[in-house]
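Q: how does the following fold in three dimensions:
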Amino acid sequence: MTSSLVTRERLAVSLLFLLNGFIMGSWATRIPLFAEKLGLQESILGVMILVFGIGSIVMMPVAGSRIARFGSRRVSVVSTILYLPTLLLAVLAPNIPLAAVALFLFGGLTGAMDVAMNANAVETEKAMGRSIMSSCHAFWSLGGLFGAGLGGWLITAAGPLGHVLAVTVIAAILFLIAWPMILADAPHPGEETPAGRLPLTPLPWLIGLVALFSMVPEGAVLDWGALYLGRERGADVVFSGYGYAAFSLTMAIMRFAGDLVRDRFGAVATLRGCGAAAMAGLLIIGFADNNILCLFGFALAGIGISNLVPIAFSAAGNLPGLAPGVGLSVVTTMGYSGILVAPSLIGFIAQHTSLGLVFRGLPLLLLVVLLLSGLARHADRAEDKRAASFKPEPHAPA
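A: Here you go, the predicted model:
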C-alpha cells in the first residue's frame, strides 16, 4: 500500500533539496565577482574550486558514518544549520588563504548536507511506500534556477553584500519551515559497508564512467557558465546568471518528467536521447555566435543531462549478482568526483585556451556515455523490483 502523494515528510525533504540548490545556484552567479574581488585568473580559480570539491569528498563519508549512528534527521538538521552561513563566509573572505578555508567549509558542508538529505529521502520513500527521489533532485534543480535567476538581479539591486545576505535569509526561512516536518528515522549503529571490498566485476566501474562523464559537464556549467558568458562573451552580470538559470529550469522540468519518459521509452533509449541532446546543447554553447543562441544551448544541455545520472544510479543499484549498496558506492563516488573535482581542471585548460573550447570539447565525454548506453538496461523495471522486494519474508534469498 502506498501513502498519499504529498506528506509533511516529503515536503520537508523537498525543501532541503530546494534550499541546497538555491544556495548553489546563487554561488554560480557569484563566481565571476568572487574571482574579480580576489584577482583570480582561471587557473587559480580552478584551484579554489578544487578546494571546494575536496571539502565535499572529505565530509561525505563523515556524514555517512554520523547518519548510521544518529539517523538522517539529526545529521540533516546539524549540517544544514552549519551550511547556511558558508556562502556568506566565502563572499566576505578578504584574501586567498581565508577564501580557500571558507570554500573548504562551504564544499564540505554542501557534501554533508547532500548525503544527509538524500539519506532522509530514502527513508521517506520507505515510509511512504513510493519513489520520490527523482522529484527531490528536481527540487534541487529548481532551487538552482531560483538562485541563479534571482542572483544577477539581486546583485544589481541590492549590491554584492545585499545579495548574499538575502540568499542566506531566504535559505534560513526555508529550513525553519522544513525543520519540524523532517522525518525522524531510527539510527543504524551496526550498519557496515558490504565486506569492505571493491567489486571485481567491471559493470559498476563502467556505469561509474557513465555517471562521471555525465556529471563533468554539469559541474562545468555550474562553475564556469557565468564566467564564460561574462568574460568571453561580454554579457552583463544579470545575463551571465541566466545561463545556469536556463540550464536548471530545463533540468528541473525533465527530472519531474523523468520517470514517465523512462517508463514510456525504456532506460537505454532515454539515456541515448538525453545524451544526444546534451551533446548538441554543449556544442551550441561553444559555437554560438550570439548570446541568445548560447542561452538556448544551456537550456538544451539541461534537458539532456537531466536524466543521465538518475539512470546510471538506478542501473548501479540493480546489477545482477551484486548487492545494491556495492554498485551504488562505486558509481556515486565516481559521479560526484566529476561534479566536485573535475571542473577545477577546466580552469587550467581555459587558462591556456578558452572556455569556449572547453564547452566544444565536453561532448567527447558524452560520446563515451553513448557508447556505454547499453548498460542502462539494468535500470529498467527498477520500480517493479523494488515493489517486489516488499513481498518476500525478511530472510528470503536475494
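
Q: switch to C-alpha atoms for all contacts and neighbour counts from now on
A: Will do.

Q: compute the distance between Asn318 and Arg130, please.
A: 17 Å (CA to CA, to the nearest Å).

Q: the more surrounded of the two?
A: The residue with more neighbours, out of Asn318 and Arg130 and counting by other CA atoms under 10 Å, is Asn318; that gives 22 against 17.

Q: hang on, that one packs against Ala382?
A: Yes - counting by CA atoms under 8 Å, Asn318 touches Ala382, with 6.9 Å between them.

Q: and for these two, which residues touch both?
A: Applying CA atoms under 8 Å, 6 or more residues apart in numbering, one finds that no residue jointly contacts Asn318 and Ala382.

Q: now stretch 147-158: buried residues?
A: 147-155 (16 or more other CA atoms under 10 Å).

Q: swap that for stretch 344-356, please
A: 344-350, 354-356.

Q: sequence B follows; please return its structure for comparison with A:
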Amino acid sequence: MDDLSLAKPKAVTPYVTPERAGVSLLFLMNGFMIGAWAPKIPEFASRLDLSEKSLGLMILTFGLGSITMMPIAGSQIARFGSSRVSKVTAVLLIPLLLLLSLAGNIWTGAVAIFLFGGLLGAMDVAMNANAVATEKGMRRAIMSSCHAFWSLGGLIGSSTGGFLIERIGTMPHAIIATVFAAVTIVFAWRIVLHDAPHPEDHAHAERSRLPRSPLPWLIGIMALFCMIPEGSILDWGALYLRNELSASVTLSGFAFAAFSLTMAVMRFAGDLIRDRFGAVMTLRVCAVIAILGLLLIGLAENVPMAIAGFALAGIGISNIVPIAFSAAGNLPGMAAGVGLSVVTTMGYSGILVAPSGIGFIAEHTGLGNVFIGLSGLLIVVLFLSRLARHADGAHH
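A: Next up, the predicted model:
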C-alpha cells in the first residue's frame, strides 16, 4: 500500500478542500441548533407550564426522537447517499426553533421537540457518513476537526442565545438563529461532497436494517462508554464542584468549561495526530489520558485539582468518538450509513440515558465515587481499541 501511494503522489489532496469545508459547515450548523436551543429551555418550560418532571419527559421525548430517526437515516443513506440525506434533514431542521418558540400547549411542544431531536439525530448520522466519504476522497483524517466544528457551533449557539433572549426576546432570537442556520446551509449546499450510493449498499440496506456483524455493535459500545462520562461531566460536573468541593457558583461553571475547551482544541489537532500515529495508538493514548482525568476528578481534594481533572478528561475523550465514527463508516462489506447509525444511536443514548442513572447512584455513593467508577468504562474502551484500525481505512 505504501509503494502504491509513493507511485501516485497526486492521490494525497490538499489539507483543505471545498468538500471538507462543506461538511464542516454541516457540523457547525447542527451544533449551533443544539446550542441555540439550550438557553430557550427555561422559557419553553414556563410557557407550557411544565413541572421539573414534565420537562424531564419532554427532554426524554427529544432523545426518543433521535433514537427513532437515526436508524432510519442510516438506511436512507444507503439508498440515496449521505449528501442528499444531510441536505434534506438540514432543510427540515431549519424551521424547528421557530416551531418550538410558537408551541402553545404540551402536545404541540412534544411533537416539535420529538421532530427537533429526530432531525438533529438523522442529520448527525448523515453528516458523519459524509465526513467518512470525504476522508476517503482526501486520503487523510478529517473526522476530529468536523466534531470540533460541531463543538464550535454549540458554543456560538449557547453563548449568543441567552444574551439575545434577554435583550430582544424569544421570538426574535429564534428568527436570528433560523436565519444563521439557513445561511450556513446555503454556503454548504454546493460544496458538500456528493456521494452516489453503491448498488451493493442499497442491496445491503434492503436485506438487513440491523447489521448481523458484531463489529458495529462493539464499536458502538466504545462510543457509548466514552459518551457516558461526557454526558456525566456535562450534567453533574458543576454540581460536584459546588456540593462536594464547596466551589463558588462562578468556579463550579469551570468544570464543563475546562472540559469543553481542551476537547475543542484537541479535536482541531486530532486529525494531524491520527494521521501521524494511526487510529489505534491515538485512541489508546486518549483512553489512558481520559482514565487519569476521571480518577483525578474523583480523588480531587480541592477545586483546582478537580478542574485540572476535567481538562485532562477533555483531552482524553476528545478524539475517541470521532475515531469510533470513522471506524464505523469504514467497516468491510457494510454501507457507511448502516454502521454509523448503529454507533451514533448507541453513543448518543449514553448522553441521554446517563444523567438519570448517575443521579440515582450519586445519591448513595457521592459524585466523586461516580467519576472514579466511570473510568472503568474507558478501560473497556482500551480493551476494544484494536477495532479502531478500521478508521485508518478512510485514508490509507
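
Q: adding distance to Leu209 of the first structure and secondary structure, write the buried residues of stretch 344-356 of the first structure out as CSV.
A: Compiled in CSV, these are given as follows (distance: CA to CA, whole Å; DSSP: H, G, I helix; E, B strand; the rest coil):
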residue, distance to Leu209 of the first structure, secondary structure
Ser344, 18, helix
Leu345, 17, helix
Ile346, 18, helix
Gly347, 22, helix
Phe348, 22, helix
Ile349, 21, helix
Ala350, 23, helix
Ser354, 25, coil
Leu355, 23, helix
Gly356, 24, helix
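
Q: just the residues you listed now: which is nearest Ala121 of the first structure?
A: Distance to Ala121 of the first structure across those (CA to CA) is lowest for Ser344, with 29.4 Å.

Q: next, the contact list for the residue nearest to that closest one when sequence neighbours are not counted, please.
A: The shortest distance from Ser344 of the first structure to any non-neighbouring residue, by CA to CA, 6 or more residues apart in numbering, is to Gly46 (4.1 Å). Counting by CA under 8 Å, 6+ apart, Gly46 of the first structure makes contact with 343-348.

Q: tell me the counterpart of Gly46 of the first structure in the second structure.
A: For Gly46 of the first structure, the aligned residue in the second structure is Gly56 (criterion: TM-score structural alignment).

Q: can you map out the helices along the stretch 101-250 of the second structure?
A: 106-138, 143-168, 170-189, 199-207, 214-244, 249-252 (DSSP state H, counting those that start in this stretch).

Q: so for Phe259 of the second structure, which of these sits nearest?
A: Across those, closest to Phe259 of the second structure is helix 214-244 (CA to CA), at 8.1 Å.

Q: can you list the buried residues in that closest one?
A: 215-242.

Q: what do you get for stretch 182-200 of the first structure?
A: 182-183, 185, 187, 199.

Q: now swap in stretch 228-243 of the first structure and tell me
A: 228-230, 233, 235, 237-243.

Q: also stretch 362-369 of the first structure?
A: 362-363, 365-367, 369.

Q: what does the strand or helix carrying Gly338 of the first structure contact?
A: In this assignment (DSSP states H and E), Gly338 of the first structure forms part of helix 324-340. Outside helix 324-340 of the first structure, the residues that touch it by CA under 8 Å, 6+ apart are 49-50, 52-54, 56-57, 193-194, 198-199, 204-205, 207-220, 309, 312-313, 316-319.

Q: what ranges does the stretch 251-398 of the first structure have for its helices?
A: 267-287, 291-305, 308-316, 324-340, 342-352, 355-361, 363-371, 382-388.

Q: now the fifth one on the second structure. Mean distance?
A: Taken over the aligned residues, the distance from helix 342-352 of the first structure to the second structure averages 5.6 Å (mean CA distance after the TM-score superposition for the first structure).

Q: now do that helix against helix 324-340, angle only.
A: 30 degrees (axes from the mean of the first three to the mean of the last three CA atoms, to 10 degrees).

Q: just checking, Glu123 of the first structure touches Asp185?
A: Yes - checked against CA under 8 Å, the pair Glu123 of the first structure and Asp185 is within contact range at 6.9 Å.

Q: next one: the match of Gly46 of the first structure from Gly35 of the second structure, what distance?
A: Taken as CA to CA, the span from Gly56 of the second structure to Gly35 of the second structure is 18 Å.

Q: ok, Thr89 of the second structure next?
A: 18 Å.

Q: and those two? Which one has more around it.
A: A count of neighbours by other CA under 10 Å puts Gly35 above the other of Thr89 of the second structure and Gly35, at 23 against 20.

Q: what residue of the first structure matches up with the more buried one?
A: Per TM-score structural alignment, the equivalent position to Gly35 of the second structure in the first structure is Gly25.

Q: mean shift between whichever strand or helix holds its match and the second structure?
A: Assigned by DSSP H and E, Gly25 of the first structure belongs to helix 8-38. Superposing on the second structure and averaging over aligned pairs (mean CA distance after the TM-score superposition for the first structure), helix 8-38 of the first structure comes out at 2.0 Å.

Q: re the thing from before, and the match of Gly35 of the second structure, what does it touch?
A: So Gly25 of the first structure contacts 143-148, 151, 222, 244-245 (CA under 8 Å, 6+ apart).

Q: please apply the same query to Leu115 of the second structure.
A: 62, 65, 96.

Q: how much space separates it from Leu331 of the second structure?
A: 30 Å.

Q: how big is the offset of stretch 72-80 of the second structure relative to the first structure?
A: Stretch 72-80 of the second structure versus its aligned partner: 2.7 Å mean (mean CA distance after the TM-score superposition for the first structure).

Q: before we move on, back to that, Ala300 of the second structure is nearest to which of the helices of the stretch 101-250 of the second structure?
A: Of the helices of the stretch 101-250 of the second structure, the one closest to Ala300 of the second structure (CA to CA) turns out to be helix 214-244, at 9.9 Å.

Q: quick one, the closest one and helix 367-383 angle?
A: Using the same axes, to 10 degrees: helix 214-244 of the second structure against helix 367-383 is 160 degrees.

Q: pull the distance from helix 214-244 of the second structure to the chain's centre.
A: 12 Å (CA atoms, centre = their mean, to the nearest Å).
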